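> Attaching a predicted model along with its sequence, questions to come.
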Amino acid sequence: MRCPLPVIELAKRIDDVQPGDVVRVIADDPAAATDVPAWCRMRGHEYVGLGEPEQSAPSYLVRRQH
């Protein structure tokens, strides 16, 4: 997914998991490396770090906080 789609999809789906659960965002857009952590800071969720790549696309781990 290209920016801003990774963060838009994350925002849509974060409520599908329970607080404390981790969501994996797969995005081949280099901007996601800064956009996902920034979104977490703005929304009060925890950016856990990089996950396992999916078909050479990086993934980012986000823990729902509330």
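Here it is on my side, so go on.
> CA only for contacts and neighbour counts going forward, please
Noted.
> what's the residue closest to the geometric middle of the chain?
residue 25 (4.3 Å; C-alpha atoms, centre = their mean).
> so that one makes contact with residue 63?
No. Using C-alpha atoms under 8 Å, residue 25 makes no contact with residue 63, being 11.0 Å away.
> here's the one I want to compare it with:
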Amino acid sequence: MNDDILEIDALGLLCPLPVLRLRKRMQPLAKGARVLLLADDPAAIVDVPHFCHENGHELASSSEGDGALRFEVIKG
């Protein structure tokens, strides 16, 4: 993984834990910091974009593969 992206492993966690972990880990980061969230809870497909929209973060990309959802978030 790229050194300038913080990776957060939320695999195996159910709603709302992936977003809560994302929020907690993003709080101390500077604006513009990049975070990669890995999750396998289907609710994350809705929860992560909603979290980004509500908190002024940018959802740079989202993808699914190998049983995991990947969300790249840029702190706003």
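Received, thanks. Just so you know, these numbers come straight off a predicted model, no measurement behind them.
> Name the single longest helix found in structure 1.
If you go by DSSP state H, structure 1 has its longest helix at helix 32-43.
> residue ranges of the helices in structure 2, please?
Taking DSSP H, the helices of structure 2 run over residues 17-26, 44-55.
> Let me see the contact set for the equivalent of the residue nearest to the centre of structure 1 over in structure 2.
Aligned counterpart of residue 25 of structure 1 in structure 2: residue 37 (TM-score structural alignment). Counting by C-alpha atoms under 8 Å, 6 or more residues apart in numbering, residue 37 of structure 2 makes contact with 7-10, 22, 69-73.
> want to throw these into a markdown table with distance to residue 31 of structure 2 and neighbour count?
Below are those laid out as a markdown table (distance: C-alpha to C-alpha, whole Å; neighbours: other C-alpha atoms under 10 Å):
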| residue | distance to residue 31 of structure 2 | neighbour count |
| --- | --- | --- |
| 7 | 16 | 19 |
| 8 | 17 | 18 |
| 9 | 21 | 16 |
| 10 | 22 | 20 |
| 22 | 15 | 21 |
| 69 | 24 | 19 |
| 70 | 20 | 21 |
| 71 | 17 | 23 |
| 72 | 14 | 20 |
| 73 | 11 | 25 |
